[in-house]
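[1] give me a model of this one.
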Amino acid sequence: MGDFWGRSVRVVAGAAVLALALAACQRSAAEKPKAAAPPAPAAPAVQQKPDAAAVWRKWGLKPMVPAPAPPADKPLKLPKKGPAKVFESVPTKDRVVFVTLDDGQEKDLRFVEMMNDLKVPVTMFLTKDDVQDDYGYFTPLQALGNRIQDHTVTHPVLPALDLEGQKQEICGDRDALTEQYGTAPTLLRPPFGRWNSLTQEAARECGISGIVMWRASMQIHDFQYDDPKKELHPGDILLAHFRGPEQLKGETMTRMFADLLKQIEKRGFAVGRLEDYISVQ
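    Here you go, the predicted structure:
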């Protein structure tokens, strides 16, 4: 009996110790701090569009009136056959003018930045001899939707040449520009604004449908106008050049172009894309 009761006590005591140990483990687990939850992923940054007015202020300008939507029925119709048509304006009632840039001597990188910022459409009439040292300069300007058109190889007085000589100048420029920029010119700006009937014939044989003149030309800070009242009219074609300080009496091309836009803006006009108003029929 003594051994029996001794064993019983020991069994009971062991069970009590085991129960106490289990209870302690449970309290320890309950009291153990929980691992912190991982932080929630940060919300993606919201891309802020640049203030349009600030972009224009960067160049010392006020925002211009947006150009109207291009007309579905193009008002200037050029013939597919016969002499290339000569024109200096587009028949439209829209308060819109068209900016053209000639030659290609000046290759100001700040001007490319300006055009990327402002998205003002221009038509570029490039001379092979002026651009062949850096064809790539004009590629980002073309990428903005600006067309590259013909301005001859060497910038001669075209009427001083015979038909074959004019064709060599016009077709030679067309071929070089087509190879470099992937699209064939369809318009010609005759150097010095000089042309004759042979120019019209040579242009047609080189795939040119229109010979583009102008109603006002940008000098340094203002236009030289055909209109004695010094006014712009809906559909006027405006002439400027790729020129720098040497030709602009120390001014940069960006300053000249900013002044050009100021003159247009204060007269309440927008700048349209010339090719958007032209069709060949």
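[2] hey, let's count contacts and neighbours off CA atoms from now on
    Noted.
[3] mind naming the longest strand for the chain?
    strand 96-103 (DSSP state E).
[4] packing partners for that strand?
    strand 123-126, strand 237-241, strand 270-272 (3 or more C-alpha pairs under 8 Å, 6 or more residues apart in numbering; DSSP states H and E).
[5] just checking, next helix/strand downstream of the second one?
    Once the chain leaves strand 237-241, the next helix or strand it forms, by DSSP states H and E, is helix 253-266.
[6] go on, the last one?
    From strand 270-272 onward toward the C-terminus, using DSSP H and E, the following helix or strand is strand 278-280.
[7] picking that back up, out of the helices and strands packed on strand 96-103, deepest packed?
    Most buried of those, by mean neighbour count (mean count of other C-alpha atoms under 10 Å): strand 123-126, with a mean of 26.
[8] what helices or strands is it leaning on?
    Using 3+ C-alpha pairs under 8 Å, 6+ apart: strand 123-126 touches strand 96-103, strand 148-150.
[9] looking at the ones you listed, which one is packed in the most?
    strand 148-150 (a mean of 28).
[10] residues in contact with it?
    With C-alpha atoms under 8 Å, 6 or more residues apart in numbering as the contact definition, strand 148-150 has outside contacts at 123-127, 142, 170, 173-174, 177, 181, 184-189.
[11] one more, so I can put them side by side:
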Amino acid sequence: MSLSSRLSAHLSPRLSPRPSTPSSPRRSPRLTPRLSARLSALAASAALLVAGFAVPASADAPNTPSGGINLATNPGFEIPASSLAEWGSVPGWRCSGGPAEAALTTAAPHSGTSALGVTPAGDSSTGECVQTVSVQPNSTYTASAWVRGKYVFLGATGTDRPTAPSWTENTNGGWQRLTTRFTTGPTASTVRLYVHGWYQQGPFAVDDVQVDGALPAPATGAGSVPTSDRVVFFTVDDGWQRTPEAEKFITDHKLPITAFPLPMPAAADPGFFQRVTAAPGSSIQNHSVSHADLSTLSLAEQQVEICDARDALTRTFGTAPTVFRPPYFAWNAVTLQAAANCGFRHVLTADADFSWGASNVWHEGTLSPGDVVLLHWTDTLATDLPRALAAAEAAGLKPAGLTDYLR
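    Now for the predicted structure:
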């Protein structure tokens, strides 16, 4: 097929670019738990609802109709690849050819210190890179990007309405801005933003991606769930140590468990997490990519941690997580906006800790209705769980499914 006929087919009402086929990440060395002495203080402060706090714009987000916040993740390609080298070469983006085709480049970026450089491998590749952007229904958005190369495309799918991409035939060695607008339908909550080149047209570069439009309200932060029901919620973090003894206790007692695994251990042993969350009410939720202290990161960096973990868990388990737990319970107002930009309404900590032999309740008295209990996937979990269950039963409470109560 000629280039002109292939382009014509591509541009009529919206051709769907070939889907990404990322490889599964390999397991990295075990991350050592680093809960600090300030955990109790952080947990106490995390129980406050702070949805009304002002959220500062990140340094790489110019003024936009979204209240100063660019909805794209890693829009300027300034966030370096994770120290978890297996995770991928372009934070915030998934590229169809992986690191063999796409990587951050410092060669003449449009602005800042780096851009996305893509060299499609073979005649059948367009070098597509995509990300999921959270949107509001019945809303209009503007997406733009600066591109360099021949036959470069920018567009969005999943809008519930056909959207033609913006494209350029040739930027003649310089940078050119592509802009497209799309309006979401009544059921849209996310769109798939994409950039790609064209078959046999050589390398291209992308920088300064912008998505402007309706901004989601910040997520709410809490350490417990408001309910008068006599229930508590068992949550288990991380995932590097998975023991058959803990799995047997969970299975034998049909415990509803909310697992917050990191994406790498989850991808290394998905069957384990599916088995330990088999009881009704159980679920697998988001705990970030690298277990970083988010309170030390910018909005753009936090958004990469949360959105990338969301996408990884969705690929591994087929269901998108709906609750985010910040590592070390360290979060701030920026975290609430970053979580919202990734589609999360709840940033959840806990108000009791039964990890590593502990029996700490961070309020007066015993466990209370709606308490969230923190545990970890460790070699002590098989003894931590019975102790937590006994504490719940002594208070006249029973474990319940977290997502059944979070609305």
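[12] can you put the helices and strands packed on strand 123-126 of structure 1 in CSV and add distance to M218 of structure 1?
    Shown next, in CSV, are those (distance: least, C-alpha to C-alpha, whole Å):
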stretch, distance to M218 of structure 1
strand 96-103, 10
strand 148-150, 19
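[13] between those strands, which one is closest to A270 of structure 1.
    strand 96-103 (4.7 Å; C-alpha to C-alpha).
[14] that closest one vs structure 2, average distance?
    Compared with structure 2 after fitting, strand 96-103 of structure 1 deviates on average by 0.9 Å (mean C-alpha distance after the TM-score superposition for structure 1).
[15] where in structure 2 does that strand align, residue-wise?
    Using TM-score structural alignment, strand 96-103 of structure 1 lines up with residues 231-238 of structure 2.
[16] cool, and stretch 53-64 of structure 1?
    Stretch 53-64 of structure 1 maps onto no residues of structure 2, going by TM-score structural alignment.
[17] could you do stretch 24-38 of structure 1 as well?
    Under TM-score structural alignment, there's no match for stretch 24-38 of structure 1.
[18] now what about the match of strand 96-103 of structure 1, what contacts it?
    For stretch 231-238 of structure 2, using C-alpha under 8 Å, 6+ apart, the contacting residues are 256-262, 265, 287, 367-377, 392, 397-402.
[19] can you do 6 Å?
    257-262, 369-376, 397-400, 402 (C-alpha atoms under 6 Å, 6 or more residues apart in numbering).
[20] do the same with stretch 205-221 of structure 1
    Residues contacting stretch 205-221 of structure 1 (C-alpha under 6 Å, 6+ apart): 84-88, 171, 186-189, 223-226, 236-240, 248, 256, 259.
[21] which among those residues count as buried?
    84-86, 171, 186-189, 223-225, 236-240, 256, 259 (16 or more other C-alpha atoms under 10 Å).
[22] against structure 1, where does the longest helix along structure 2 fall?
    If you go by DSSP state H, structure 2 has its longest helix at helix 299-317. Residues 163-181 of structure 1 are where helix 299-317 of structure 2 lands when matched by TM-score structural alignment.
[23] secondary structure class for E247 of structure 2?
    The assignment at E247 of structure 2 comes out as helix when based on DSSP: H, G, I helix; E, B strand; the rest coil.
[24] spatially, what comes nearest to it if we skip its sequence neighbours?
    V276 (5.9 Å; C-alpha to C-alpha, 6 or more residues apart in numbering).
[25] now check structure 1 for the residue matching that neighbour.
    Under the alignment defined by TM-score structural alignment, V276 of structure 2 corresponds to L141 in structure 1.
[26] SS state for A53 of structure 1?
    Criterion first, three-state DSSP; result for A53 of structure 1: helix.
[27] report how many residues lie close to it.
    12 (other C-alpha atoms under 10 Å).
[28] all helices of structure 2, in order?
    Counting by DSSP H, the helices of structure 2 are 3-11, 39-46, 244-253, 263-268, 270-276, 299-317, 333-341, 381-394.
[29] looking at the ones you listed, which is closest to L116 of structure 2?
    So among those, helix 299-317 is nearest, using C-alpha to C-alpha, at 15.5 Å.
[30] and that closest one, what's buried?
    Per 16+ other C-alpha under 10 Å, helix 299-317 of structure 2 contains these buried residues: 299-314, 316-317.
[31] and the angle for it with helix 333-341?
    40 degrees (axes from the mean of the first three to the mean of the last three C-alpha atoms, to 10 degrees).
[32] for helix 299-317 of structure 2, give me the average deviation versus structure 1.
    Mean deviation for helix 299-317 of structure 2: 0.7 Å (mean C-alpha distance after the TM-score superposition for structure 1).
[33] any idea what D129 of structure 1 aligns with in structure 2?
    So, by TM-score structural alignment, D129 of structure 1 is matched to M264.
[34] okay, now that match: neighbour count?
    For M264 of structure 2, using other C-alpha under 10 Å, the count is 27.
[35] name the residues that touch stretch 292-311 of structure 2?
    Under C-alpha under 6 Å, 6+ apart, the answer for stretch 292-311 of structure 2 is S58, G92, S288, V289, A330, W331, N332, V334, A338, C342.
[36] need the residues you listed in CSV (columns: distance to T235 of structure 2 and neighbour count).
    Below are the contacts of stretch 292-311 of structure 2 laid out as CSV (distance: C-alpha to C-alpha, whole Å; neighbours: other C-alpha atoms under 10 Å):
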residue, distance to T235 of structure 2, neighbour count
S58, 31, 15
G92, 27, 27
S288, 15, 27
V289, 18, 24
A330, 17, 20
W331, 18, 24
N332, 21, 19
V334, 24, 25
A338, 22, 28
C342, 21, 28
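[37] looking at those, spot the one nearest V195 of structure 2.
    G92 (13.1 Å).
[38] that closest one corresponds to which position in structure 1?
    Correspondence of G92 of structure 2 to structure 1, assessed by TM-score structural alignment: none assigned.
[39] what is the burial count for K254 of structure 2?
    Neighbourhood size, K254 of structure 2 [other C-alpha under 10 Å]: 16.
[40] how close does it sit to W356 of structure 2?
    To W356 of structure 2, K254 of structure 2 is 22 Å away according to C-alpha to C-alpha, to the nearest Å.
[41] what do you get for S8 of structure 2?
    If you go by C-alpha to C-alpha, the gap between S8 of structure 2 and W356 of structure 2 works out to 61 Å.
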